[in-house]
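S.K.: got a structure for you, letters missing:
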C-alpha cells in the first residue's frame, strides 16, 4: 500500500481574454491545499488548464484573420506564464484542444450513446445573425432584441444531440441529500437542491453552426458542445483511457474547486454524466466566492479588472498569495484593495514575520557568534511558547485538511506574534549582560530558532518562496524540499551546534504616499452640547466622552527622537492608514520592545509639533509613581475602544 492519494482541480479557464486576480485567487487556493497534502506525505495530483473550444473563440480568431488554435495558443501561453510567476505547483495542464482529450471526449460520447442516454433532437433558440449568437427569452433586451447589438433576433432550430440528464434527476438529488459534504459551502448546496426540484431538462451536447470543437464520433458535421467537452477534462490527465492503475489511484477526485457561478454544472451536470458512465462521483465540489475590487464586482466596463502580473511584478508572488488567502474566508466573497495589500505586507510580513527572523538571527549572531547552543531546562515562559507551537501545528493540520485556509493563516500569525512577545518576555539583551545567565540565554535563542524552523514549514503552502528563504537564512542542515509535516510535530528538530546563515530582509516596508494630515477642525461654539449645570466640576457627560475617539493601533516602528531623552517617535498602523505619533515613554521602553504591540491611540487629538515631529494622536499609558506601562490589548488594529 503506497501513500494516500489526493486529487484536486481548478476549473479550466476560458482563453477569451487575459486572466484577472479572481482567477489567480482560485488557483492559489488549490495550490496551497495541494502543497499542504504533499507536506502531509500524500501522493498529490493537482490539475489546472484551459477550456478552448466554442463559437466565441472561433469568431474572435476569424476577426483577427487567424485560426482558432493560433488564437488560443497565444493566450494559453500567458496563463502558463502567470501560474509560473505565482509559483503554482500543478502536476499537469490540460488543454481541451489536445489530442489526448479529444480521444477521451469521443470515447465518453460513444459509451453514453451506446447506453441509450444520448439522442438526436433539435436545439431551438433565438438567433442573432450578425452576432452569430443564441439567446434565451430572458437574455433579450427590453425591446426583445439581441442584448449585444440591439438588432432583431429570429427563432431557429438546429439539429443537435441531447444527453438524457432528466433520467438522473432523482438519483443526483438523493445523492446530494445523502452526502452533506458533497457541495460546500452549505449555502450553495441548498441552491442546488432547489434547482433540481424545479425539474432537470435534457442537455444539448452538440452544435452544427460552428466547427471549432471536438467532432461527434458518429456524426462528423456536429461538434461536441461546452460542458460535455469541458467537464470531462478532469478524467483525461489521470489516465482514464491509457493508465488504469493511475486512474484508480486518483479517481474520484477529492476536490473540484470552482467559482460559485459554475457550482451548478459541477454538482448536477457532471455527476449525471459520471452516473451514465458508471463512474464514482467526486468527493467534494467547493464553490469559492468572488473577489470584488474596492467594493464592486470586477468588470471590464467598470475598468476595475486587476491584472495579477502587474501586482506580482510590484510586490512579489508570496505577498499576493498571502493577502488573497488570509483576507478572504473560503466560500465567501472577498474584497481586494491595493491599499489593504500594502498594509498587510507592512504589518504582517515586514513587521511580524520579517522582524522575528531578523531580530533572532541578529541576536544569535551578536550574543553567541552565530552558533545555536543546546537548550537545557525550561522556564514557564519557555513551556508556554512550546505548547503554543505544538497547538499551532495541530490547528494547521486539522484546518488545512478542512480547507479553512484563512483561519489557519491567522493561527500561524498568532504564533508569530507569540514568538515576538517571547523576546519581550525573556529580554535576551539583559541576559547577555549577565555571565551567570548564559544557559538561560542559550535556551531563549534555541527556542526562537526552533520556532522559526516550525513557522517556515507552516507558511510553506501559502508562501513557498519565503518559507524556503527562512530555512536558508536559519541554515538548517536538511533540504527544504524533503521536509514533511511530521518533522514539526515534535519540538526540538533544530540541531544544537549548528551555525545560522546570514540575515536578509524578507519584505522591505512599503512607504505609502501619506496624505497631509488635516488638523482637527475647530469646533464651533454652537455645536457644543449644553452643559448640565448641576454636574460637579470634574464630572463629564457621556457626550463629552463620546467626542474622544479611541482605537487599537499596532506599533510598526519605534525610534528615539533626537535630543529628547524622554521621547520616542512611533509609526502605528490604525487598520486603515499609517500614522506618526510622539510618545514620552523612552525611559520605560527599548524601541524594539514596542514593535508589534497593540496599543490604544486617541485618534482625534489635534496634531501637534513636538521637537520638530508632527504627532497625530496620543498613546494611552498607565503610571504609578516612577512606573509606567502602555495600555496594550490583544485585538486587531482598527478595533474601536468604547
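M.R.: Okay, I see it. Worth saying up front: this structure is predicted, and the values here are computed from it rather than measured.

S.K.: contacts and neighbour counts: CA atoms only from here.
M.R.: Will do.

S.K.: ranges for the strands of the stretch 301-450 of the chain?
M.R.: All strands of the stretch 301-450 of the chain, identified by DSSP state E, counting those that start in this stretch, fall at 334-336.

S.K.: Number of residues surrounding residue 195?
M.R.: 14 (other CA atoms under 10 Å).

S.K.: Quick check: which element contains it?
M.R.: helix 186-197 (DSSP states H and E).

S.K.: got the contact list for that helix?
M.R.: For helix 186-197, the surrounding residues in contact (CA atoms under 8 Å, 6 or more residues apart in numbering) are 169, 173, 176, 177, 183, 260, 263, 264, 267, 268, 287.

S.K.: Just the buried residues of these.
M.R.: Using 16 or more other CA atoms under 10 Å as the burial test, these include 169, 173, 176, 183, 260, 263, 264, 267, 268, 287 as buried.

S.K.: So which of these belong to helices?
M.R.: 169, 173, 176, 263, 264 (DSSP state H).

S.K.: Just give me the closest of these to residue 325.
M.R.: Nearest to residue 325 out of these is residue 263 (CA to CA; 20.5 Å).

S.K.: And the closest one, how far from residue 289?
M.R.: 11 Å (CA to CA, to the nearest Å).

S.K.: Then residue 426?
M.R.: 43 Å.

S.K.: Compare these two and say which one has the larger neighbour count.
M.R.: residue 289 (21 against 16).

S.K.: That one contacts residue 334, doesn't it?
M.R.: Yes. Judged on CA atoms under 8 Å, residue 289 makes contact with residue 334 at a distance of 7.0 Å.

S.K.: which two from the ones in helices among the buried ones among the contacts of helix 186-197 end up farthest apart in space?
M.R.: Top of the distance list for these (CA to CA): 169 and 263, 16.2 Å.

S.K.: Dump the buried ones among the contacts of helix 186-197 to a markdown table, plus distance to residue 247.
M.R.: Formatted as a markdown table, these follow (distance: CA to CA, whole Å):
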| residue | distance to residue 247 |
| --- | --- |
| 169 | 27 |
| 173 | 26 |
| 176 | 24 |
| 183 | 23 |
| 260 | 27 |
| 263 | 24 |
| 264 | 25 |
| 267 | 21 |
| 268 | 22 |
| 287 | 25 |
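
S.K.: for those, which one is nearest residue 358?
M.R.: residue 287 (39.3 Å).

S.K.: Pretty sure residue 8 sits in a strand.
M.R.: Yes. Assignment of residue 8 by DSSP: H, G, I helix; E, B strand; the rest coil places it within a strand.

S.K.: and the comparison structure, right after this:
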C-alpha cells in the first residue's frame, strides 16, 4: 500500500492501429493536469502512459501494409510518444506492450491466475467485434451489430481457446463496488458497471490460436496459443511499476486509472476480477471520461468532421489545445467541439482574456511598481480549485482561476486604475499590487493545466521582467481554407 503522499496514475494505452486523435490528447492532458497538480501539492507521482501493440487489428493492418508487425507498431508507437512530448505530458514511463519486461510480467500474471484455478481450455463460440477486440452477446447488439462499430461485420468464431473464469467473481466485484462508493467516477458509471455484473458474468476467452493470429505474447506452457490482447494489455498497469520482480511496485500500488466510457467494463470489471485472481489488490479508483464529438457526431473522415490535435496545435499552439481540452470539455460527458468554437474560445478567453489582462497589468507594474515581488512565491491552493480537482472537474478548477481574471478586469474598469496610479499614486499602486498578487496566484496554480503559459506569466510579473505575447490575436485560421482549424 503506498504512502498517502504517493499517487500512481495511468491512462489507458492507445491501440496503435491508426493516427493519434483528439480523444487520445484529451485523456493524456487530463491525466497530466492531475499528475502536475498532485506534484504541486507535494506528492510523489508515478505517471504511466504508453501503447497497446498486440492483437488481430494490428496484425491485419501490418499485413495490409506489407510490413512486419514489430516494424508497424514501432512506427505508430513513436507517433503517440511524439504527441505526448508535444503536449508536454510529464509521464514517468512510456510503456509498450512489446517491451520484454512487460511480456515477462504478463506471462507471470497468467501463471498466477492459472494457479488460482481461473484459467481453463474450452471450445469458443461467439460473435466477435474486431473493432472492439471483444466478444459480444446478443443483448449488447443493435440490429445485430456492435453499436460502437456498426459498419464492421461481426465475426462468428469457433475454436479451442483458454478462458478466464469471470463467472466466479460476481460476488467479489459487487462487494467491492458496495464497499467503495467512489471506486468508479462518476457515480452513474459505477451504477452502470454494477448493473452489468448483477446481470451475471460469462467466462471470457483470453487466448488465440497462434497459427491463426501469431501477433501476441505466447501463453506460458502452450506455444500453440498467444494471449488475447485485452488480457495482455491490462497487465501493463502492474508491469509499468516493476511488478513482480521489483519490490518497489508495492509502494505505488494501487493505481488510479483514467479511461474512456467505452472501456468501463474492461477496466472496472474484467481487470478487477483478474487482479483478485492473481492475488493483487484491486485498483484504487477508475475515472471515466466521455467522448469528443464534432457537429453532434462522432468524428469521422467520411463525415469530414475530424479535428486533429496536431492541426489545433499548428493553428493555436500547444497551450491553447490544453486549455480547450481542460476548460471546455466536460470531464465525464461527451463534448461537442467545432472549428468555430475553437476560434471563439481562443479570441475571447485567451487572446482578449488572459493574454490581454496579463499584458495590461505587467505594463503598469513595469512603470509604477518596478521592484514588486510576491508576498508568497508559493501561495496555497485556492479552496475552490482544490475542491474541483478532488472531484476531477478540470473545468471547474480552471473557472476558479478565471475568477481572478474577472476580478482584475472589473476592478480596473471600475476604478480606472490606469488613471488612478497617476492621480492618486498610493491607492493606485495598492490596487496594482493586489492585481499582481492575484495574477501570481493564478500563474502558480495554472501550471498543472497550462505549464508554459504559467511560466511566461510569472516571468512577466516579477523582476527581471521578461515579456512575451501570450496568445497573439488573429493566430487562428478559424474555419478557413486548406483544412486548417
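M.R.: Cool, the structure landed. Every value quoted in this text rests on a predicted model; they were computed, and no experiment measured them.

S.K.: Quantify their similarity with the TM-score.
M.R.: The pair, once superposed, lands on a TM-score of 0.89 when counted by TM-score structural alignment, normalised by the length of structure 2; 468 aligned residues with a CA RMSD of 2.9 Å.

S.K.: quick revisit: average offset between the helix holding residue 195 of structure 1 and structure 2?
M.R.: Compared with structure 2 after fitting, helix 186-197 of structure 1 has a mean deviation of 1.3 Å; criterion: mean CA distance after the TM-score superposition for structure 1.

S.K.: I'd like the next helix or strand past that helix.
M.R.: Scanning forward in sequence from helix 186-197 of structure 1 by DSSP H and E, the next helix or strand is strand 203-204.

S.K.: Trace that following strand over to structure 2 and give me the residue numbers.
M.R.: Under TM-score structural alignment, strand 203-204 of structure 1 corresponds to residues 204-205 of structure 2.

S.K.: and that stretch, how far from structure 1 on average?
M.R.: Mean deviation for stretch 204-205 of structure 2: 1.2 Å (mean CA distance after the TM-score superposition for structure 1).

S.K.: quick one on the thing from earlier: what do residue 263 and residue 289 of structure 1 both touch?
M.R.: Counting by CA under 8 Å, 6+ apart, nothing touches both residue 263 of structure 1 and residue 289.

S.K.: All the strands of the stretch 101-250 of structure 1, residue numbers only.
M.R.: 118-128, 133-135, 154-163, 183-184, 203-204, 206-207, 215-216, 219-224.

S.K.: Please name every helix or strand in contact with the fourth one.
M.R.: It stands for strand 183-184 of structure 1. strand 285-288 (3 or more CA pairs under 8 Å, 6 or more residues apart in numbering; DSSP states H and E).

S.K.: could you say what helices and strands the strand it packs on packs with?
M.R.: Under the contact definition 3+ CA pairs under 8 Å, 6+ apart, strand 285-288 of structure 1 sits against strand 183-184, strand 255-259, helix 263-264.

S.K.: so which of those gets nearest residue 30 of structure 1?
M.R.: Across these, closest to residue 30 of structure 1 is strand 255-259 (CA to CA), at 6.9 Å.

S.K.: What helices and strands are in contact with the closest one?
M.R.: strand 5-13, helix 21-39, strand 285-288.

S.K.: With structure 2 overlaid, how far apart is the shortest one on average?
M.R.: I take that to be strand 285-288 of structure 1. Mean for strand 285-288 of structure 1 is 0.9 Å (mean CA distance after the TM-score superposition for structure 1).

S.K.: so after that strand, what's the next helix or strand?
M.R.: Counting by DSSP H and E, the element that comes right after strand 285-288 of structure 1 along the chain is strand 291-293.

S.K.: returning to what we had before: would JSON lines of the contacts of helix 186-197 of structure 1 with distance to residue 72 of structure 1 be doable?
M.R.: Shown next, in JSON lines, are the contacts of helix 186-197 of structure 1 (distance: CA to CA, whole Å):
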{"residue": "169", "distance to residue 72 of structure 1": "35"}
{"residue": "173", "distance to residue 72 of structure 1": "37"}
{"residue": "176", "distance to residue 72 of structure 1": "36"}
{"residue": "177", "distance to residue 72 of structure 1": "40"}
{"residue": "183", "distance to residue 72 of structure 1": "32"}
{"residue": "260", "distance to residue 72 of structure 1": "25"}
{"residue": "263", "distance to residue 72 of structure 1": "25"}
{"residue": "264", "distance to residue 72 of structure 1": "26"}
{"residue": "267", "distance to residue 72 of structure 1": "28"}
{"residue": "268", "distance to residue 72 of structure 1": "28"}
{"residue": "287", "distance to residue 72 of structure 1": "27"}
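
S.K.: re earlier: which one of the strands of the stretch 101-250 of structure 1 is the most hemmed in?
M.R.: Per residue and on average, the most neighbours among the strands of the stretch 101-250 of structure 1 fall to strand 206-207, with a mean of 26 (mean count of other CA atoms under 10 Å).

S.K.: helices or strands next to that one in the packing?
M.R.: Going by 3+ CA pairs under 8 Å, 6+ apart, strand 206-207 of structure 1 lies up against strand 154-163, strand 219-224.

S.K.: and for the first one, what are the contacting residues?
M.R.: The one in question is strand 154-163 of structure 1. Strand 154-163 of structure 1 has contacts (CA under 8 Å, 6+ apart) with 117-128, 202-209, 222.

S.K.: Quick one: distance of it to the chain centre.
M.R.: 42 Å (CA atoms, centre = their mean, to the nearest Å).

S.K.: Could you do stretch 234-250 of structure 1 as well?
M.R.: 30 Å.

S.K.: for the helices and strands packed on strand 255-259 of structure 1, which one sits closest to residue 253 of structure 1?
M.R.: Closest among those, using CA to CA: strand 5-13, at 5.0 Å.

S.K.: what's that closest one packed up against?
M.R.: helix 21-39, strand 43-50, helix 244-250, strand 255-259.

S.K.: Contacts for the last one next, please.
M.R.: In other words, strand 255-259 of structure 1. 7-11, 26, 30, 266, 282-290.

S.K.: rewinding a little: and which of the ones in helices among the buried ones among the contacts of helix 186-197 of structure 1 is nearest to residue 558 of structure 1?
M.R.: Nearest to residue 558 of structure 1 among those, with distances taken as CA to CA, is residue 263, at 49.2 Å.

S.K.: Report the contact partners of the nearest residue to that closest one once chain neighbours are set aside.
M.R.: Using CA to CA, 6 or more residues apart in numbering and skipping residues adjacent in sequence, the residue nearest residue 263 of structure 1 is residue 287, 5.9 Å away. Listed by CA under 8 Å, 6+ apart, the contact set of residue 287 of structure 1 reads 183, 184, 185, 188, 257, 258, 259, 260, 262, 263, 331.

S.K.: Much appreciated, bye for now.
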